[in-house]
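Novice: Let me see the structure of the following:
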Amino acid sequence: MADDFRRRPRRRGSALEDAILDAVVDILQECGYGELTFEAVAQRAGAGKASIYRRWTTRVELAHAAAHRILGVEAGPPDTGSLRGDLKAWIRLTADLLTGPVGQALRGAATEVLGHIASDTGRPTTLSRGWYASQIDVILERARQRGEDVVEPTDLVRSTPGTLLRFHFLAHGAPISDAVIDSIVDEVAIPLLVRSPACRHGPPTT
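Specialist: Reported below is the predicted structural model:
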């Protein structure tokens, strides 16, 4: 006989949200995005579907919430003592997370959103863009405190390393090699984030 969640102690607020997001992560890990339904989440979380719909109206939003929860807990930028080392360590850590529920959420949500765009039935969303940019801010602030000459990046520059990592994952899957990470850091991130010698002294005079 299936477990009847109505017989369990009633949960509210953060306790209920934790149970729901734990269920989402478990389903993504064990079954993949294709099996992520409100019915499955409600059954595993021991919650009513109405309580889930009040918080998240689509499974894309559910996947986003679960991914942000994992990223917020597990993927703070390491402090290695240098900008290049911090970037490599952080991108490696994030790339490894893409082999699990975060990757399932990213791939599934991207596929669903692209389908909505093609049929003009939905509005595109981007998984974790703001989180990636915020991690770059932490890494750059550490670099400034060490005396490294880094730029004040635009929003586009802040989001570029994370965008490249996500694009590579969506196009090629996981695992992501160290060579790819080195390319993102050395060919893109460092040139964008480190102030060039010419810029340190202002534009040339005539």
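Novice: all contacts plus neighbour counts: C-alpha atoms, from now on.
Specialist: Noted.
Novice: What number of residues are in the vicinity of residue 115?
Specialist: When neighbours are defined as other C-alpha atoms under 10 Å, residue 115 has 14 of them.
Novice: can you tell me how far it sits from residue 108?
Specialist: According to C-alpha to C-alpha, to the nearest Å, residue 115 stands 11 Å off from residue 108.
Novice: Proceed likewise with the subsequent sequence, for comparison:
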Amino acid sequence: MAEAILRAAAEELATSGYAGMTMDKVARRAGTNKNAIYRRWPHRAALGVAAYKHLADTHTPAPDTGSLRDDALALLRQANATWSSPRGAILRELLAAAADEPVLLELLRDQAAGGSALNAAWFALLSRGVARGEAPPEAIHPRVASLPMTLLRGEYALRGTPAVPDEVLVEIIDEIFLPLLNGRAVPR
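Specialist: All right, here's what the predicted structure looks like:
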């Protein structure tokens, strides 16, 4: 039943947006009642974030081109394309609503810090790069893995648009991410 509820909530997010997603609509779409939803998700914000995570986790394969640079650039390009897609519009709406819903902001922060499929993809490509000798083992670190996405989010915020030019993506990987990886082996 949880899967049916998540699927129904994801469909509601896609059709009505977070503002239009209600527990009643999700219950109707899932063929259940609100009590079944509230047993697992205590409020609309928790269900909205879980539904978005369900959508996002099913669409983030880690590229495997045989090159750390090419993998990182492909994953950053994939994230950039997602941000300007209908799925990205849902995330942008959740982030906008978080300004008025502190619990929603907290849940989104927890998801970003936790083990999303995107985080796992960055760790996978770093691990492969280390195995191929393209980066030192010290490069496999949560802050290092999250850096390209943090920089990409900063670009979205500065530009105010849901897409970043490709030359900026290349710069993030070539001028910041890859030099950082190789600098991780330097003793402090």
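Novice: TM between them?
Specialist: For this chain pair, the superposition-based TM-score is 0.80 by TM-score structural alignment, normalised by the length of structure 2; 182 aligned residues with a C-alpha RMSD of 2.7 Å.
Novice: thinking again about what came up before, which residues are in contact with both of residue 115 and residue 108 of structure 1?
Specialist: Common neighbours of residue 115 of structure 1 and residue 108 are not found (criterion: C-alpha atoms under 8 Å, 6 or more residues apart in numbering).
Novice: Please identify which helix or strand holds the residue nearest to the spatial centre of structure 2.
Specialist: The centroid of structure 2 falls nearest to residue 118 when counting by C-alpha atoms, centre = their mean (5.4 Å). Residue 118 of structure 2 is located in helix 117-131, with elements delineated by DSSP states H and E.
Novice: Could you list the buried residues of that helix?
Specialist: By 16 or more other C-alpha atoms under 10 Å, the buried positions in helix 117-131 of structure 2 come out as 117-130.
Novice: Throw those residues into TSV and include distance to residue 50 of structure 2, thanks.
Specialist: Formatted as TSV, the buried residues of helix 117-131 of structure 2 follow (distance: C-alpha to C-alpha, whole Å):
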residue	distance to residue 50 of structure 2
117	13
118	15
119	16
120	17
121	19
122	21
123	22
124	23
125	25
126	27
127	28
128	29
129	31
130	32
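Novice: ok, so of these, who is nearest residue 163 of structure 2?
Specialist: Set against residue 163 of structure 2, the nearest of the buried residues of helix 117-131 of structure 2 by C-alpha to C-alpha is residue 118 (17.7 Å).
Novice: Leaving aside the residues adjacent along the chain, what's closest to the closest one?
Specialist: Leaving aside its chain neighbours, residue 118 of structure 2 sits nearest to residue 60 (5.9 Å; criterion: C-alpha to C-alpha, 6 or more residues apart in numbering).
Novice: And for residue 127 of structure 1?
Specialist: Nearest to residue 127 of structure 1 is residue 64, by C-alpha to C-alpha, 6+ apart, at 6.0 Å.
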